[in-house]
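Visitor: This is a predicted model, with the sequence first.
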Amino acid sequence: MFTVELYARVRRAVMAEGLSRREAARRFGVHRNTITKMLQYSVPPGYRRRERPISKKLGPYMAWIDKVLADDRLVHAKQRHTAQRIFERLRDEEGFSGGYTIVREYVAQAQLRSREMFIPLSHRPGNAQADFGEADAYIAGRKVRFHYFCMDLPHSDGCFVKAYPAETAEAFCDGHVAAFAFFGGVPQSILYDNTRLAVARIVKGGERLRSQMFAELQSHYLFADRFGRPGKGNDKGKVEGLVGYVRRNFMTPLPVAESFEALNARFLDACTKRRRAILRGQSTPIGERMQADMAAFLPAPPAPYDACHKVATRVSSMALVRYRNNDYSVPMRFGHREVLAKGYVDRVEIVCGGETIAVHARSYGKAEFIYNPLHYLALLEHKSRALDQAAPLDDWRLADCVHRLRRLMEARMGNSGRREFIQVLRLMEDFHQHQVEQAVAEALRLGAISFDAVKMLLLARLENRPARLDLTFYPYLPAATVGATDPRAYLGLVAGASVIAGVMDSNAGGRHDHLA
C-alpha cells in the first residue's frame, strides 16, 4: 500500500516537472503501470474487487438462498428465515458441508442489497395524511388500551390528535369531522393505508371499493382520497412519524384523565402549542406555514357529517335493541317495532319513525345489557308482582326516602300500595329524579302517603306555590278543630275590657293621693 506522500511526489515529478513515466518508475522504484495509476488518483484508491467473490463451498447454493429470501417477502415478517435457519436447511436438505459463518455473511449481504431506497418528496399545501395509533392511559382510575386518530398536514407539519375507546368506523369518521373543525377547512386530498374502515375491498387492477360510511363522509366533504401500497407504511411516512411523535411526547408518561373528553382536551391543547415549533430544516413556525395549507383548503359544508354507524333492526319482546353485540332498552310501547340503531363514539341512539325514542351511553363490552329503568315502569304498573325481580331496576339508585315510601304504601294498602308506588316512580318519566325525591321527602314529613300527594307537592314546588292537599284523603293526619266565633262573645269581651280599665284607673288615683 503506497502512501499519500509518495503519490504526491510522483504526481509532481511527472505532471509538474515533466519527468517521463519511465524515469519516474526508475527514480521512485515502482512499476510503470503503478505510475500510471498514481497519475489517475490524487490519493490511494484502496483495494477494489471487480466482482463479488464466490465461495467454492457456498457457490452452488447461492441461487437456492436467494430464492428463499425472495419467498420470505411474501410471508409474515415474524415467520421469515434467519441465517441460522437457512444454514440448518442447507445442511439437512441440500447436503451443504460448509460452515455457518459464510452462510451468515452471504445472507447479511443479500438482505442489505434488497433493502428499499426512497426518494425525498415535496408536499404541496392543502393535502393531508391520516392514520390510527394505539397507546395506554389511566381513564377514570382504570388502565385502558385506547386508539388515537392522527391527521397530519405534510406541507406545514400541522397535526390533530383525538383518542377513542376503539378503532371503529364511527371513530374514524368522527376523527375527520373533529380535525376539519380544528383546522378550519377540508384538505383537498387525504392519504390513507388500506384500512378496512375506508376500503371494503381491493379489486383487480388495484381499484378500491369504499366502505359505505367512508363513502358518505367523502361525499359530504368532497375531499379526494389516495391510498398507499398494501403493507407499505412508508407511503404515508409523515403521519406514521406523527403517530410515533405523539406517543413519545403526548403520552409519556402514561396520561391520567377522568374521561376521554378530558384526555382529548389535553391533546387538543398540545396540538395547538406545537404550532409554535420550528422544525429542522425550516425557518418559520408550523403555525405560519399552516397559513398556506388553510388557504388551499376546501370550504367546510354548513353542517358537519353525522358520524354514526346505522343498523336497521327490530325491538325484542323485552324492549331491547341489539347493536354491536350489546342490548339497549327502549320504551315498552315500541315493542316488536322496526327501528334504526345509530352508533356514535360515545352513545347509541335508537330512532323509530323519525323520532329518537332512546339514548344510551355507548358500551364497548360484549353481551352486555344497558337498561333505562324508566322504559319498563309502564309495564310494571300492570305487572306489579315483578317489581322485586325486574332486572332493569337492579342498579337504579334511589334516595332512602323513596324506599321508605314504598314500605309505608305496601304496609297500609297492600298490592294496591305497590302499584301506587310504581305510579310515583313514573313521575320520573316527566320530571327529574331529584325533584321527585324532594316531593317524596316532603310527603313523608307531612304524613301524606299517596301518589296524589307526591304529585301535588311536586307541582306546587315547581310552580312556587303552597300545596293545597285535600285532608279527607289522609285520615291518619292529626286533626285540628277550629270553632265558629259567636258575636256575643265579642261584646262580652269588650265589656270586660271596660271594667278592667276602670279598676286600673282607681288604683292609679290612690297611688297619687298617697304620694301627696
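Guide: It's in. Numbering: from 1, shown residues only.
Visitor: CA only for contacts and neighbour counts going forward, please
Guide: Will do.
Visitor: is it true that residue 316 touches residue 332?
Guide: No: the criterion here is C-alpha atoms under 8 Å, and residue 316 misses it with residue 332 at 9.8 Å.
Visitor: Tell me the spatial nearest neighbour of the residue nearest in space to the middle of the chain, not counting adjacent residues.
Guide: The geometric centre of the chain, computed from its C-alpha atoms, lies nearest to residue 164 (C-alpha atoms, centre = their mean), at 1.2 Å. In this structure, residue 164 finds its nearest non-sequential neighbour in residue 147, 5.3 Å apart by C-alpha to C-alpha, 6 or more residues apart in numbering.
Visitor: how deep is the one you found tucked in, by neighbour count?
Guide: 19 (other C-alpha atoms under 10 Å).
Visitor: ok, residues contacting the helix or strand it falls within?
Guide: Per DSSP states H and E: residue 147 is located in strand 142-153. Residues from elsewhere that reach strand 142-153, judged by C-alpha atoms under 8 Å, 6 or more residues apart in numbering: 125-138, 158-167, 172, 175, 179, 238-239, 242-243, 293.
Visitor: so how far is it from its chain's centroid?
Guide: With C-alpha atoms, centre = their mean, to the nearest Å as the basis, strand 142-153 stands 6 Å off its chain's centre.
Visitor: Against which helices or strands is the helix or strand just after that strand packed?
Guide: On the C-terminal side of strand 142-153, the closest following helix or strand by DSSP H and E is strand 158-164. For strand 158-164, the packing partners by 3 or more C-alpha pairs under 8 Å, 6 or more residues apart in numbering; DSSP states H and E come out as strand 142-153, helix 169-183, helix 260-274, helix 286-296.
Visitor: ok, and here's another one to check against it:
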Amino acid sequence: MKHMNKVPFRMVFDNLSAAVAHIGSGKDRILTEGFKRFVEHYGIEPVFCNASAGWEKGNVENKVGYERRNMFVPVPTILDFDQFNRKLLKCCERDMQREHYRKGHLIADLFEADRQAMLPMNPIDFKVSRFQAAKADKYGKVMFETNLYSSSPKLAQEHVYLEITSDSVTIMDIKYNPVVTHCRLYEKDGESMDWLPYISLMLNAPMQLNIQAFIRNYPRYGRTTWQSCHQRRRGKPSLL
C-alpha cells in the first residue's frame, strides 16, 4: 500500500492466525487486536475466505506461481531484504508494461485505474511491533528469546523496554528513549553487538567498566586501534 500511496477499500484475506483469532460460522470472524487496529487505521473493509476452501484463492496462487517462475529463477541470494524488495518492485513495474491477456489494455493502465478508485493513504505509518519489558545484565546486554542484544554499559542491571518487529529489536531505556536498534536474530544462542556505546565509555571512563572482559570479545582488527587510542589518552600500559 505504501508503494501505491493508496489503500484498497475492501481486501480479501485468508484466515491467517495473525488476523483471525477464531473462525465462527459462515463469514463470522473474531479478529486479533493487532489486525483490528490495522484495518481501522487504514479504513479497510476486511473479507475472509471460507475455511478449507483453497479454490477460492486459486487466482492468487496462480499469480504467486507466475512471480516465482519469472522473478525468482535462478533462486536469488538475498543479503538485504529492503534492497531486494525495492528491486522486486521495479521488476513488477516493468512487467506491467505488457498487454493483459484478456482485456486488451496495458496492465499498468488497468492498475492505475484501480489505484484512482482506492482510498487515500493514511499519512501516519501503522507500526507493526510489540513491546516487552526486560532487564539488562551486568554488561548491559539484554536477552530476547534465545539471543543476546547489546544496549549500553550505562544500562547494566537496569530495566529496559524492547520494541520488536519482524526484522529488528530496538532497546529503549525506562523512559522509552531508543538506545540502539539491532537486526533481529532468529538463530538460537546468537548475539548482536553494537560496540559504539561501549567504546565511548572505555575511552572516557575506563574505570567504570571491566575493560578486559569486553576487549576479549572485541573484533580482532579493532583491538590494536583501541589500545593505541587508550594509551595516548591515559598514558598507561596496555591492558592486552
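Guide: Okay, I see it. These numbers come from a predicted model, not from an experiment.
Visitor: Which helix runs longest in the first structure?
Guide: Once the first structure is assigned using DSSP state H, the helix that runs over the most residues is helix 487-515.
Visitor: would you list every one of the strands in the stretch 201-350 of the first structure?
Guide: Shown for the stretch 201-350 of the first structure, the strands assigned by DSSP state E, counting those that start in this stretch span residues 208-210, 224-227, 256-257, 309-314, 320-323, 326-329, 338-343, 347-352.
Visitor: same check, this time on the stretch 1-150 of the first structure
Guide: Ranges of strands within the stretch 1-150 of the first structure are 127-139, 142-153, based on DSSP E, counting those that start in this stretch.
Visitor: Would you mind giving these as JSON lines with distance to residue 190 of the first structure added?
Guide: Listed next are those as JSON lines, based on distance: least, C-alpha to C-alpha, whole Å:
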{"stretch": "strand 127-139", "distance to residue 190 of the first structure": "5"}
{"stretch": "strand 142-153", "distance to residue 190 of the first structure": "9"}
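Visitor: Which among those strands is found nearest to residue 492 of the first structure?
Guide: strand 127-139 (81.4 Å; C-alpha to C-alpha).
Visitor: Number of residues surrounding residue 365 of the first structure?
Guide: Using other C-alpha under 10 Å, residue 365 of the first structure has 10 other residues around it.
Visitor: repeat for residue 446 of the first structure
Guide: Neighbours of residue 446 of the first structure using other C-alpha under 10 Å come to 12.
Visitor: What's the match for it in the second structure?
Guide: Alignment note (TM-score structural alignment): residue 446 of the first structure has no counterpart in the second structure.
Visitor: quick one: residue 446 of the first structure and residue 380 of the first structure, what's the gap?
Guide: Distance of residue 446 of the first structure to residue 380 of the first structure, computed by C-alpha to C-alpha, to the nearest Å: 28 Å.
Visitor: Need the counterpart of residue 195 of the second structure in the first structure.
Guide: Per TM-score structural alignment, residue 195 of the second structure is aligned with residue 373.
Visitor: Show the contacting residues for its match.
Guide: Taking C-alpha under 8 Å, 6+ apart, we find residue 373 of the first structure in contact with 392, 393, 396.
Visitor: okay, those residues in JSON lines with distance to residue 439 of the first structure next?
Guide: Output for the contacts of residue 373 of the first structure, formatted as JSON lines (distance: C-alpha to C-alpha, whole Å):
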{"residue": "392", "distance to residue 439 of the first structure": "24"}
{"residue": "393", "distance to residue 439 of the first structure": "21"}
{"residue": "396", "distance to residue 439 of the first structure": "19"}
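Visitor: Make a PyMOL selection of the buried ones in those.
Guide: Buried members of these, defined by 16 or more other C-alpha atoms under 10 Å, are picked up in PyMOL with:
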select buried, resi 392+393
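Visitor: Run a quick neighbour tally on the residue lying closest to residue 426 of the first structure once chain neighbours are set aside.
Guide: Closest residue in space to residue 426 of the first structure, ignoring its immediate chain neighbours: residue 377 at 6.3 Å, by C-alpha to C-alpha, 6+ apart. Applying other C-alpha under 10 Å, we find 24 residues neighbouring residue 377 of the first structure.
Visitor: Going by secondary structure, residue 377 of the first structure is in what exactly?
Guide: Under the assignment here (DSSP H and E), residue 377 of the first structure is part of helix 377-382.
Visitor: what's the helix or strand just after that helix in contact with?
Guide: Following helix 377-382 of the first structure in sequence order, the next helix or strand is helix 400-413 (DSSP H and E). Contacts to helix 400-413 of the first structure, defined as C-alpha under 8 Å, 6+ apart, come from residues 416, 417, 418, 420, 421, 437, 440, 441, 444, 449, 450.
Visitor: and residue 288 of the first structure, how far is that from residue 184 of the first structure?
Guide: From residue 288 of the first structure to residue 184 of the first structure the distance is 15 Å (C-alpha to C-alpha).
Visitor: One more: residue 401 of the first structure?
Guide: 52 Å.
Visitor: Next, count neighbours for the aligned partner of residue 269 of the first structure in the second structure.
Guide: Taking TM-score structural alignment, the alignment pairs residue 269 of the first structure with residue 90 from the second structure. Residues near residue 90 of the second structure, counting by other C-alpha under 10 Å, number 11.
Visitor: can you check the one 4 residues further on too?
Guide: Residue 94 of the second structure is flanked by 11 other residues according to other C-alpha under 10 Å.
Visitor: Residue 407 of the first structure too?
Guide: For residue 407 of the first structure, using other C-alpha under 10 Å, the count is 15.
Visitor: got it, and residue 124 of the second structure?
Guide: Around residue 124 of the second structure there are 8 residues (other C-alpha under 10 Å).
Visitor: do the same with residue 154 of the second structure
Guide: Neighbourhood size, residue 154 of the second structure [other C-alpha under 10 Å]: 17.
Visitor: show me what contacts it?
Guide: residue 140.
Visitor: And the aligned partner of it in the first structure, how far from residue 378 of the first structure?
Guide: When the first structure is aligned by TM-score structural alignment, residue 154 of the second structure is paired with residue 333. Residue 333 of the first structure is 9 Å from residue 378 of the first structure, where distance means C-alpha to C-alpha.
Visitor: Show me which of the contacts of helix 400-413 of the first structure are buried.
Guide: 417, 418, 420, 421, 437, 440, 441, 444, 449, 450.
Visitor: Let's have these in JSON lines, adding secondary structure and distance to residue 21 of the first structure.
Guide: Below are these laid out as JSON lines (DSSP: H, G, I helix; E, B strand; the rest coil; distance: C-alpha to C-alpha, whole Å):
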{"residue": "417", "secondary structure": "helix", "distance to residue 21 of the first structure": "125"}
{"residue": "418", "secondary structure": "helix", "distance to residue 21 of the first structure": "122"}
{"residue": "420", "secondary structure": "helix", "distance to residue 21 of the first structure": "122"}
{"residue": "421", "secondary structure": "helix", "distance to residue 21 of the first structure": "119"}
{"residue": "437", "secondary structure": "helix", "distance to residue 21 of the first structure": "113"}
{"residue": "440", "secondary structure": "helix", "distance to residue 21 of the first structure": "118"}
{"residue": "441", "secondary structure": "helix", "distance to residue 21 of the first structure": "118"}
{"residue": "444", "secondary structure": "helix", "distance to residue 21 of the first structure": "123"}
{"residue": "449", "secondary structure": "coil", "distance to residue 21 of the first structure": "126"}
{"residue": "450", "secondary structure": "coil", "distance to residue 21 of the first structure": "125"}
